[in-house]
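Peer 1: Predicted model and sequence follow; I will ask about them next.
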Amino acid sequence: MKQSTFRIWSSLHTWTSLISTAFLLMLCITGLPLIFHDELDSVLHSDHWQPANPDGALLSLDDILEQAAQHRSGEVPLYMSFDIDRPVINVTSGPAPDSPGRDMTMASFDRTSGEPVPGHDGFDIMEFLLQLHTDMFLGLPGMLFLGAMGLLLII
């Protein structure tokens, strides 16, 4: 191998490593708290919500869906999901059945009373870290850029 070829490969290796390592470090630093997000959320959000009727019967899914439709009048319920740790149903709604994600709204409802569950007020550090970790607040271009950094790391 010629010395000039060796210098080019050495320079290429050095700079691709430095650039990709910076983004890999960002992914490691933001990813670690995300692994423990349940534990950190319980510490950061110590305001424990309690169901209205802790020992009462659970409302049917149709009743919760009706409450959600009344809560967001003019919107169509799109999805329902369940909270594992508490009697809460999350209902995602939007202006139309084929609404894009940015137009959708998620609301949580108490399954014992049908009342909306209060959300977290203010800045949420875990949401910030998740957005930074997945797409660096750039959406699809950010995801593609992080994928390109992964390929650069392989080079």
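Peer 2: Received, thanks.
Peer 1: okay, CA-based contacts and neighbour counts for the rest of this
Peer 2: Will do.
Peer 1: who's in contact with M143?
Peer 2: By Cα atoms under 8 Å, 6 or more residues apart in numbering, the contact list for M143 reads 134-136.
Peer 1: now with 7 Å?
Peer 2: Contact analysis of M143 by Cα atoms under 7 Å, 6 or more residues apart in numbering lists 134-135.
Peer 1: How far does the host helix or strand of it sit from its chain's centre?
Peer 2: Secondary structure assignment for M143, by DSSP states H and E: helix 140-154. Put simply, helix 140-154 sits 19 Å off its chain's centre (Cα atoms, centre = their mean, to the nearest Å).
Peer 1: List the buried residues of that helix.
Peer 2: Of all the residues in helix 140-154, those buried under the rule 16 or more other Cα atoms under 10 Å are 142-143, 146, 149, 152-153.
Peer 1: ok, now stretch 76-91?
Peer 2: Under 16+ other Cα under 10 Å, the buried positions of stretch 76-91 are 76-78, 80, 87-91.
Peer 1: Name the SS class of M80, please.
Peer 2: Of the three states, M80 takes strand under DSSP: H, G, I helix; E, B strand; the rest coil.
Peer 1: what's the helix or strand for the residue nearest to it when sequence neighbours are not counted?
Peer 2: Nearest non-adjacent residue to M80, counting by Cα to Cα, 6 or more residues apart in numbering: V91, 4.6 Å away. Following DSSP H and E, one finds V91 within strand 88-94.
Peer 1: Show me the contact partners of that strand.
Peer 2: Residues outside strand 88-94 that contact it (Cα under 7 Å, 6+ apart): 68, 75-83, 103-111.
Peer 1: Restricted to helices, list those residues.
Peer 2: Among the contacts of strand 88-94, the members found in helices (DSSP state H) are A68.
Peer 1: does A57 really touch D110, like I thought?
Peer 2: No: at 11.5 Å, A57 and D110 do not qualify as touching, with contact defined as Cα atoms under 7 Å.
Peer 1: Overlap in contacts, these two.
Peer 2: Residues touching both A57 and D110 (Cα under 7 Å, 6+ apart): there are none.
Peer 1: Show me which of those two is the more surrounded one.
Peer 2: It is D110, of A57 and D110, that has more neighbours when counted by other Cα atoms under 10 Å, with 23 against 10.
Peer 1: How about that one: what's its closest non-neighbour residue?
Peer 2: Closest residue to D110 apart from its sequence neighbours, by Cα to Cα, 6+ apart: V88 at 4.9 Å.
Peer 1: how much space between the one you found and H45?
Peer 2: According to Cα to Cα, to the nearest Å, V88 stands 17 Å off from H45.
Peer 1: The longest helix seen in the chain versus helix 140-154: what angle between them?
Peer 2: Longest helix of the chain, by residue count under DSSP H: helix 3-35. With axes from the mean of the first three to the mean of the last three Cα atoms, to 10 degrees defining the directions, helix 3-35 sits at 130 degrees from helix 140-154.
Peer 1: which helices and strands does helix 3-35 pack with?
Peer 2: Judged by 3 or more Cα pairs under 7 Å, 6 or more residues apart in numbering; DSSP states H and E, helix 3-35 is in contact with helix 125-135, helix 140-154.
Peer 1: In addition, the following structure is provided for comparison:
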Amino acid sequence: MTIDSFRRWYWIHKWTSLVCTVFLLLLCLTGLPLVFSDELRLWLGEAVEPPEHAVRAEPVILDALIQDARARRPQDHVKFLIRDDDGPAWFVTMGDTPAAQENSATFTYDSRTGEFLHAVPQNEGIVNVLFRLHVDMLAGLPGTLFLGVMGLLFVASVVSGVVVYGPFMRKLPFGLVRGARGPRLRWLDLHNLLGIVTVLWALVVGITGVVNTLDRPLLGYWQMTEISEMIAPWKGKNPPARISPVDDAVRAAEGAVPDMLIRFIAFPGTPFAGSHHYMVFMRGDTPLTARLLAPLLVDAETGQVSDRRDLPWYLTLLLVSQPLHFGDYGGMPLKILWALLDAITIVVLWSGLYLWWRKRQQRVEDMIVVDPSQNAVRV
């Protein structure tokens, strides 16, 4: 590597790191407990587990769950019926209006017996605060998009760090930490070692984090394009006089794609469904396809499937990115690994700030020997 090339990459690594490090520390510190968000919610009483041995001879009537939720909050409207992928539970989500962005209530029911289990706290609790800080710094969509920009800088920092790592460590054994030559050199070696060990994980989490910040814009674009096309034939028509039970929509969707399972159902009046339909989202029945969804438009009056389409590639990318980012697709062993790598990344970020703070005493450039005859950099 030439001197000029090395200096350019070092400049990129230095300044992309400095700009994003404080925000990345916030994301890592909040992301660490969020890896165990399901366990935290149970421990804090913000969620409950269905009984282990509950059984029922007949399938649960989903419309009975809807009627129970409406009885608990008669002034609100049902927005979504969501099936829990990790346990035998259904979630009924309600809002002040069908199109309300904020949820007014979420009720949990046992999917085997139909028994009411729990009212999920809305926009409160420690886990919710941590999640909001991690997603948008309590600043809404602008905060989310800002963190997306910081994520791009982080990816640039990781890539440039890998490029810079080679000239620094070419003459040294891998993993060497030169502790006898002072704390700054010791932290520099630790920073390089821990950074290169976690580089692949950091790139995966960084890139998927950037994709996840586009959640709302991508969903909004999909609603304005493909969903609008699906419901266009019913625009301008009067809403149906009778809404068929949600069980009819489920049976129609399961009959149309018998090799898939129900993931969630958007009710008439929500932005996902329009005023004349249910939108039933089906998922694959294997670990590899469980995150891939197929939306079916089901007529709310007749209970018949009106349209079916595959998700566009950008939403598929988003759905695949979400479990990769939080490590919630491989059980507790993967969560522990994700938490360990997160903790190591916190050390990398902190040590980077420390090295920059101490640069007046010993600049990194002082450890570089320039060989004019080869126009190259060596340690």
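Peer 2: Looks like it came in fine. In this text, all values refer to a predicted model and were calculated from it rather than measured experimentally.
Peer 1: now what about the TM-score between them?
Peer 2: For this chain pair, the superposition-based TM-score is 0.70 by TM-score structural alignment, normalised by the length of structure 1; 148 aligned residues with a Cα RMSD of 3.8 Å.
Peer 1: distance of the closest residue to L58 of structure 1 other than its chain neighbours from T92 of structure 1?
Peer 2: Excluding the flanking residues, the one nearest L58 of structure 1 by Cα to Cα, 6+ apart is T112, at 4.8 Å. Separation of T112 of structure 1 from T92 of structure 1 (Cα to Cα) stands at 19 Å.
Peer 1: how about stretch 90-100 of structure 1: buried residues?
Peer 2: Counting neighbours by 16+ other Cα under 10 Å, one finds that the buried residues in stretch 90-100 of structure 1 are 90-95.
Peer 1: Can you check the distance spanned by it, start to finish?
Peer 2: End-to-end for stretch 90-100 of structure 1, by Cα to Cα: 18 Å.
Peer 1: What of stretch 104-124 of structure 2?
Peer 2: With Cα to Cα, one end of stretch 104-124 of structure 2 sits 12 Å from the other.
Peer 1: List the buried residues in that stretch.
Peer 2: By neighbour count on 16+ other Cα under 10 Å, the buried set for stretch 104-124 of structure 2 is 104-120.
Peer 1: Repeat that for stretch 57-77 of structure 2.
Peer 2: Here stretch 57-77 of structure 2 shows 60, 62, 65-66, 68-70, 73, 76-77 as buried, counting by 16+ other Cα under 10 Å.
Peer 1: Please produce JSON lines containing the residues you listed, extended by distance to D248 of structure 2.
Peer 2: Compiled in JSON lines, the buried residues of stretch 57-77 of structure 2 are given as follows (distance: Cα to Cα, whole Å):
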{"residue": "V60", "distance to D248 of structure 2": "13"}
{"residue": "L62", "distance to D248 of structure 2": "10"}
{"residue": "L65", "distance to D248 of structure 2": "14"}
{"residue": "I66", "distance to D248 of structure 2": "13"}
{"residue": "D68", "distance to D248 of structure 2": "18"}
{"residue": "A69", "distance to D248 of structure 2": "19"}
{"residue": "R70", "distance to D248 of structure 2": "19"}
{"residue": "R73", "distance to D248 of structure 2": "24"}
{"residue": "D76", "distance to D248 of structure 2": "22"}
{"residue": "H77", "distance to D248 of structure 2": "19"}
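Peer 1: Mind picking the two most distant members of those?
Peer 2: By the measure Cα to Cα, V60 and D76 form the most distant pair in these, at 23.0 Å.
Peer 1: Nearest to D38 of structure 1 among the buried residues of helix 140-154 of structure 1?
Peer 2: Among the buried residues of helix 140-154 of structure 1, M143 lies closest to D38 of structure 1 (Cα to Cα), at 24.2 Å.
Peer 1: circling back: report the contact partners of the residue nearest to L58 of structure 1.
Peer 2: 51-53, 56-59.
Peer 1: What of G74 of structure 1?
Peer 2: Contacts of G74 of structure 1 (Cα under 7 Å, 6+ apart): P95.
Peer 1: ok, the aligned residue in structure 2 for it to K14 of structure 2 distance?
Peer 2: Using TM-score structural alignment to pair residues, one finds that G74 of structure 1 aligns to Q75 in structure 2. As judged by Cα to Cα, Q75 of structure 2 and K14 of structure 2 stand 55 Å apart.
Peer 1: likewise L117 of structure 2?
Peer 2: 52 Å.
Peer 1: and of the buried residues of stretch 90-100 of structure 1, the nearest to F6 of structure 1?
Peer 2: Closest approach to F6 of structure 1 among those (Cα to Cα): T92, at 57.0 Å.
Peer 1: Quick check: the closest one vs D110 of structure 1, distance?
Peer 2: 15 Å.
Peer 1: repeat for D62 of structure 1
Peer 2: Going from D62 of structure 1 to D110 of structure 1 by Cα to Cα gives 13 Å.
Peer 1: and if you look at L130 of structure 1?
Peer 2: From L130 of structure 1 across to D110 of structure 1, the span is 26 Å (Cα to Cα).
Peer 1: can you check F137 of structure 1 too?
Peer 2: Taking Cα to Cα as the measure, F137 of structure 1 falls 32 Å from D110 of structure 1.
Peer 1: same thing with I8 of structure 1?
Peer 2: According to Cα to Cα, I8 of structure 1 and D110 of structure 1 sit 63 Å apart.
Peer 1: now do D135 of structure 1
Peer 2: Counting by Cα to Cα, the gap from D135 of structure 1 to D110 of structure 1 is 32 Å.
Peer 1: now do P95 of structure 1
Peer 2: P95 of structure 1 sits 23 Å away from D110 of structure 1, taking Cα to Cα as the criterion.
Peer 1: And for P100 of structure 1?
Peer 2: Between P100 of structure 1 and D110 of structure 1 the distance is 26 Å, computed by Cα to Cα.
Peer 1: swap in F36 of structure 1?
Peer 2: Computed with Cα to Cα, the distance linking F36 of structure 1 and D110 of structure 1 is 25 Å.
Peer 1: Contact partners for the residue nearest to G31 of structure 1 when sequence neighbours are not counted?
Peer 2: Closest residue to G31 of structure 1 apart from its sequence neighbours, by Cα to Cα, 6+ apart: H133 at 6.6 Å. Listed by Cα under 7 Å, 6+ apart, the contact set of H133 of structure 1 reads 27, 30-31.
Peer 1: try 10 Å
Peer 2: H133 of structure 1 sits next to 23, 26-31, 34, 127, 142-143, 146 when contact means Cα atoms under 10 Å, 6 or more residues apart in numbering.
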